[in-house]
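*Asks:* What follows is a predicted protein model with its sequence.
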Amino acid sequence: MDLVLGFFTWIIEAGASVMMPVILLILGIALGQRFSDVFRAAITFGIAFIGLNLVIGLMVNTITPVINELVEVYGLRNNAIDIGWPAGAAVAWGTDVVPIIFITILATNIIMLALGWTKTMDIDIWNYWHALFIGSAIVLIGERSTLSYILAAASAAINMAVVFKIADWIQPDCADILGLEGISLPHTQAVSQALYSYPMDWMLNKIPGIKDINWTTEKMQERLGLLGEPMMLGLVIGGGLAVAARMEVRVILNTAMGVAGVLVLLPRMIALLMEGLMVISEGAHQFMEKRFPGREVYIGLDAAVAIGHPFVVSIALIMIPITLVLAFVLPGVTVLPLADLSVLTFYNICSILPNRGNLFRALIHGTIQSIIILYLATYAAPMMTELLGVVDPTLLMEGSQVTNLAIGAQSYTWIPFFIFIQFIR
């Protein structure tokens, strides 16, 4: 078992910028494409992913000090500390349920593709950790009984089957609004919001007055001119957050420029990434058309490829102070949002998809999303603390529980959890 876990750990630690080009190269060759074309496409994708991570790193490094200062300045105190999604991933990939669930997810995707139940071919193995975390929690509560392992595998199959279907469902909007042709997002934390943001948007369309408010990129640039451009939105939002945190002028200016840079650079990195993916996507389309006429296949990738739209970043930044306020006014919430506030971009992609980039409606969706995340992250804190104590006790904090917003963002995955634990308690 240690050898198997070591193998999975090696793959995860190699990172997406190394392993994704390898996976794409193997996939392209399997699809019958020329080696030289596929090799160039795979390397281009890897370089783009490095660039994407650098820009995301810039955003995290720019915003994190501001978040910490906001918490300090306004005396915000809760006792379940958000230590970030990497801790959740470490827990998920560090338990002995990994091989069972990994194989279950692969089998689920292959079977659904073969039967025509999904169009998504998921190659984003790093984000299997979402299903792995729920499975690990079931095994923990079931005290590692045989039944708990069976239920953990069943929960993974159900949760990933749902995410494949959601990814198929929203793919046309991803292509139309985010420019992701032939790409889907089987990323649980990013797309679970679609289950309520789309119905909610339908309801907003029925409300007089509300339905006519349309703050899109084009409308804002038309009305505000220079101030409506992505770089100016970044300057205003970044600088505004730093001012609210009462930071010195130098830091305010650095934050404003950093966020402006993120809003300009992200779309450039996404364009380069799509250049690399286009060859593989076309190859997959030709392969399916030749062998299964009329069938379409999407390449399933990490939601990082979807955050190039300026409003995805803008809504995430605006949601930082809103989420902090919600954490301290909502009854029963014990989470102190910190680390994952800097990656709210991933959790708010489906805030803009249903409304085609309407920032006003995205604020409504984002607020509802944050409320759900905070309550689920509060509920998960005791389990997260216990699991982390097994995997990496050094990350625990004396006198406090630990959690993260990420495990709250994968909302629907908790439904099988709540059902299955009734059989093992």
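*Replies:* Nice, thanks for sending it over.

*Asks:* use CA for all of it now, contacts and neighbours both
*Replies:* Fine.

*Asks:* what about Ala16, distance to Leu52?
*Replies:* 11 Å (C-alpha to C-alpha, to the nearest Å).

*Asks:* what does stretch 62-75 rub up against?
*Replies:* With contact meaning C-alpha atoms under 8 Å, 6 or more residues apart in numbering, stretch 62-75 is reached by 77, 238, 241-242, 244-247, 254-255, 258-259, 320, 338-339, 341-342.

*Asks:* rerun that using 6 Å as the cut-off
*Replies:* For stretch 62-75, contacts defined as C-alpha atoms under 6 Å, 6 or more residues apart in numbering pick out Ala242, Ala245, Thr255.

*Asks:* and what of stretch 356-365?
*Replies:* With C-alpha under 6 Å, 6+ apart, stretch 356-365 has contacts from Ser197, Asn214, Trp215, Thr216, Ser351, Ile352.

*Asks:* run the last query once more with 8 Å
*Replies:* Contacts of stretch 356-365 (C-alpha under 8 Å, 6+ apart): 173, 177, 197, 200-201, 213-217, 311, 315, 319, 351-352, 355.

*Asks:* take the one below as the second:
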Amino acid sequence: MVDIFNTLSEILSTFGASVLVPVMLFIIAKLMGVNNKKAFTSGLLCAVGLTGFNLVINSYGAIISPVVTSMSENAGVNLPILDTGWQSTSVIAYSTNIGLIFFGLAIFIQVGLFFLKWTNVFMPSDLWNNYSFMVWGSMLYLLTNNIWLALLLMIVQNLYILLFSEVAAKRWSTYYQYPKCCMTAPHHLETLPFAVLMNIILGKLGFNKIKLNAQELQKKFGIFGEPMFIGLLIGALIAIIGGYNKLGELATWGTITTSAISTASVMAVFPKVAGIFASAFTTLTDAYKSKAKQSGKEREWYMSVNDAVGYGEPNTLVTGIILIPIMLGIAFILPGNQTLPMIDLLALPYMVEVFVAISNGNIAKSIVSGVIWFSLGLLICSEVAPYFTQVATQVNPELTAGGLMIISFGIMAHPLIALSFLAFLTQNPLLIIGIIVLYFVLHFTFKKYKVQIVDFLERCNEDPNQIKSMV
């Protein structure tokens, strides 16, 4: 059985999302009656879009990563837990037997729940991000040696994320303008309850009146408010902070200008790539409408897409980049924190997607929410780093050479999903049953009031008092 899951993992790693997601899109299009030419074109556009996202993000990361490293080194603060990034975490997750067992199991669970109409989110189209469940399950298995408890944890986490994804699906799809698409990355979706709560609170505090988003900035400041110019300024500012002690050197100014222009380029290029990706789903949307009309019974469902598709949306990218120096500074002064966020600071635009979508692109709301949530996340990283390091050492001892503790800020700095892990770690039946019962209560409550909840998320940024209409 493990050999089968190893093969699945190898296929996923070999071909990647840029091949497997388009294939999935082609299959779905054919099942919905789309002809071969249109189905193939949709798959190809999807592949081109995803590849474009990766090319832009990877190129930008290679340029900005040394700048972020310089910011950390210049601060001169010693924090013993090093953030090695989500990439190393994914490798660790796909290298554990318990992780691979769940990976195979997750395919059947996610497909089954969709076709049984337990959820209207088709999650298998983003199989890759299951590694986020797998790493938590691997840690629990290492500590308890209980395979069933570890599998149950991952299944329960998956159920919660599917629920959160369905709650946010229309809001995410509307905001990022990908028809009938949603995001199911566990390490981002777990922020949903906090994002909704903070959006309500900040709205009542007057943040709805703060029109701090890329569109309003462009209206007020013309070219100086355009996302491209904002990227130029932010990129330059980060590089200046990173090289403030070498501003007299010509090489430093080369780094500053490269950082500035690269950030401006991402802000300008990413929306165009996003347009290509979004066009891949036009055929599927038309087929969906046609099928619904013919049958007279419409099922509203959403296809999960990789979180990379939202990375470069102007408000998302601006929020994430602004948070880079903020979260680095907080890490240095936060009492109890032992984690130095490094590699995953570049993932902050991914990490704020839910905040940005729920607040309808309000940068002020998103930054405040992000600062609070990710500060709590730093403390979570400091708590679970010893467990994570043990798993990493078993998989690849070189990752922890020199006695360092490691963590992924982007994957592990999430309080809700970490609390589920800590609850299962106690092996207390009452706590575990309580978490499971809570899921079913939330699931059936959402199903009963789905229209009101989804409508509220669409309207709540207009008037903070609209919360009353839902009660």
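*Replies:* Ah, there it is. Every value quoted in this text rests on a predicted model; they were computed, and no experiment measured them.

*Asks:* before we move on, back to that, show me which of the contacts of stretch 356-365 of the first structure is closest to Gly84 of the first structure.
*Replies:* Met319 (16.6 Å; C-alpha to C-alpha).

*Asks:* Aligned to the closest one, what sits in the second structure?
*Replies:* Alignment note (TM-score structural alignment): Met319 of the first structure maps to Leu323 of the second structure.

*Asks:* helices or strands next to the host helix or strand of that match in the packing?
*Replies:* Here Leu323 of the second structure, judged by DSSP states H and E, is contained in helix 314-333. Using 3 or more C-alpha pairs under 8 Å, 6 or more residues apart in numbering; DSSP states H and E, the elements in contact with helix 314-333 of the second structure are helix 227-242, helix 250-279, strand 339-340, helix 348-351, helix 353-358, helix 363-395.

*Asks:* Adding mean neighbour count and distance to Asp286 of the second structure, write those out as CSV.
*Replies:* As requested, these are exported to CSV (neighbours: other C-alpha atoms under 10 Å; distance: least, C-alpha to C-alpha, whole Å):
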stretch, mean neighbour count, distance to Asp286 of the second structure
helix 227-242, 22, 32
helix 250-279, 19, 12
strand 339-340, 28, 47
helix 348-351, 25, 29
helix 353-358, 28, 25
helix 363-395, 21, 33
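
*Asks:* Secondary structure class of the closest residue to Tyr94 of the second structure other than its chain neighbours, three-state.
*Replies:* Nearest non-adjacent residue to Tyr94 of the second structure, counting by C-alpha to C-alpha, 6 or more residues apart in numbering: Leu100, 6.1 Å away. Following DSSP: H, G, I helix; E, B strand; the rest coil, we place Leu100 of the second structure in the helix state.

*Asks:* how about the spatially most central residue of the second structure, what does it touch?
*Replies:* Nearest to the mean C-alpha position of the second structure, by C-alpha atoms, centre = their mean, lies His188 at 3.7 Å. The contact partners of His188 of the second structure, by C-alpha under 8 Å, 6+ apart, come to Tyr350, Met351, Val352, Glu353, Val354.

*Asks:* Show me what it lines up with in the first structure.
*Replies:* Under TM-score structural alignment, His188 of the second structure pairs with Ala190 in the first structure.

*Asks:* Likewise for Val395 of the second structure?
*Replies:* So, by TM-score structural alignment, Val395 of the second structure is matched to Val391.

*Asks:* before we move on, what about Ala308 of the second structure?
*Replies:* So Ala308 of the second structure corresponds to Ala304, using TM-score structural alignment.

*Asks:* thought that match was touching Phe346?
*Replies:* Yes: counting by C-alpha atoms under 8 Å, Ala304 of the first structure touches Phe346, with 7.0 Å between them.

*Asks:* the helices in the stretch 101-250 of the first structure, which residues?
*Replies:* 129-141, 146-178, 188-191, 194-204, 217-224, 230-244, 249-291 (DSSP state H, counting those that start in this stretch).

*Asks:* okay, and the fifth one goes to which residues in the second structure?
*Replies:* Think helix 217-224 of the first structure. Counting by TM-score structural alignment, helix 217-224 of the first structure corresponds to 214-221 in the second structure.

*Asks:* Average separation of that stretch from the aligned part of the first structure, please.
*Replies:* Compared with the first structure after the fit, stretch 214-221 of the second structure shows a mean deviation of 1.6 Å (mean C-alpha distance after the TM-score superposition for the first structure).

*Asks:* Tell me which residues of that stretch come out buried.
*Replies:* Using 16 or more other C-alpha atoms under 10 Å as the test for burial, stretch 214-221 of the second structure gives Ala214, Leu217, Gln218.

*Asks:* Looking at the residues you listed, which is nearest Asp455 of the second structure?
*Replies:* The closest of these, once distances to Asp455 of the second structure are taken by C-alpha to C-alpha, is Ala214, at 24.5 Å.

*Asks:* correct me, but that closest one touches Met228?
*Replies:* No: counting by C-alpha under 8 Å, Ala214 of the second structure stays clear of Met228, with 9.8 Å between them.

*Asks:* What about the aligned partner of Ala167 of the first structure in the second structure, how many residues nearby?
*Replies:* Per TM-score structural alignment, the equivalent position to Ala167 of the first structure in the second structure is Ser165. Neighbour count for Ser165 of the second structure, taken as other C-alpha atoms under 10 Å: 29.

*Asks:* Now do the helix holding Leu323 of the second structure against helix 214-221, angle only.
*Replies:* 100 degrees (axes from the mean of the first three to the mean of the last three C-alpha atoms, to 10 degrees).

*Asks:* Superpose on the first structure and give me the mean offset of helix 314-333 of the second structure.
*Replies:* Helix 314-333 of the second structure versus its aligned partner: 0.9 Å mean (mean C-alpha distance after the TM-score superposition for the first structure).

*Asks:* Report the inter-axis angle for that helix versus helix 363-395.
*Replies:* Computed by the same axes, to 10 degrees, the angle between helix 314-333 of the second structure and helix 363-395 is 60 degrees.

*Asks:* Just the buried residues of helix 314-333 of the second structure, please?
*Replies:* 314-325, 327-328, 331-332.

*Asks:* just stretch 201-218 of the second structure next, same as before
*Replies:* Buried residues in stretch 201-218 of the second structure (16+ other C-alpha under 10 Å): Leu202, Gly203, Phe207, Asn208, Leu212, Asn213, Ala214, Leu217, Gln218.
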